[in-house]
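K.L.:
Structure for this input, please:
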Amino acid sequence: MKKKKLTKEERKRYDSLLKQMKRYEKRGVEITLSGEELPLEDIAAACAVKEHGCYMGDYIWDDKGVLSEIRYDKIGGDAESRK
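P.N.:
Below is the predicted model of the structure:
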């Protein structure tokens, strides 16, 4: 994933998301971005920057009511794709 300098607002979102994702990962929750297992740093960056659309987390629970997976999927495109 291409790295770019984050704005102050993006850095705040990134840090918060990454911290949350790491807590979930420690509990054994699988976290994916558009169906791919990627480093948490890459997933947090994609969600925080919103450069190529927005991502929404879909929380998946097992049959015992325990969170087992979070799937981040794109819900919007960049400005060019909406023209």
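K.L.:
Going by C-alpha atoms from here, please, whenever you check contacts or count neighbours.
P.N.:
Will do.
K.L.:
The helix or strand harbouring L18: what's the following helix or strand?
P.N.:
Using DSSP states H and E, L18 falls within helix 8-26. The first helix or strand that comes after helix 8-26 along the chain, using DSSP H and E, is strand 30-33.
K.L.:
so how many other residues sit close to the nearest residue to C47 once chain neighbours are set aside?
P.N.:
Using C-alpha to C-alpha, 6 or more residues apart in numbering and skipping the chain neighbours, the partner closest in space to C47 is Y55 (5.6 Å). Using other C-alpha atoms under 10 Å, Y55 has 21 neighbouring residues.
K.L.:
quick one more, to check against the first:
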Amino acid sequence: MNSTEEKYRQFFIELEAYEKCGIPMSMDGEPASPLQIVNAHMAKESNAYMRDYVMDDETGSLKELHFQKIAAK
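P.N.:
Prediction:
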């Protein structure tokens, strides 16, 4: 396995862990699974994605994880 494949495998494992903890994830405002998010990152051409961590104000824990497409200039 090359380093790029390993990077995406680790990314998928990370997102799966969030999913197992019940953390909803979205991509560009739409619900997304770990596999959809990783595939979008792998297929990106001139776009990249920025993570947005949404925290619970009362507990300070992670409430949601959003990925927003950002255009390269």
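K.L.:
related to what we said a few turns ago, ok, and for the helix holding L18 of the first structure, which residues are buried?
P.N.:
Within helix 8-26 of the first structure, the residues scored as buried using 16 or more other C-alpha atoms under 10 Å are E10, R11, R13, Y14, L17, L18, M21, Y24, E25.
K.L.:
Any chance of these in JSON lines with distance to D62 of the first structure as columns?
P.N.:
Output for those, formatted as JSON lines (distance: C-alpha to C-alpha, whole Å):
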{"residue": "E10", "distance to D62 of the first structure": "32"}
{"residue": "R11", "distance to D62 of the first structure": "32"}
{"residue": "R13", "distance to D62 of the first structure": "28"}
{"residue": "Y14", "distance to D62 of the first structure": "27"}
{"residue": "L17", "distance to D62 of the first structure": "23"}
{"residue": "L18", "distance to D62 of the first structure": "23"}
{"residue": "M21", "distance to D62 of the first structure": "18"}
{"residue": "Y24", "distance to D62 of the first structure": "15"}
{"residue": "E25", "distance to D62 of the first structure": "16"}
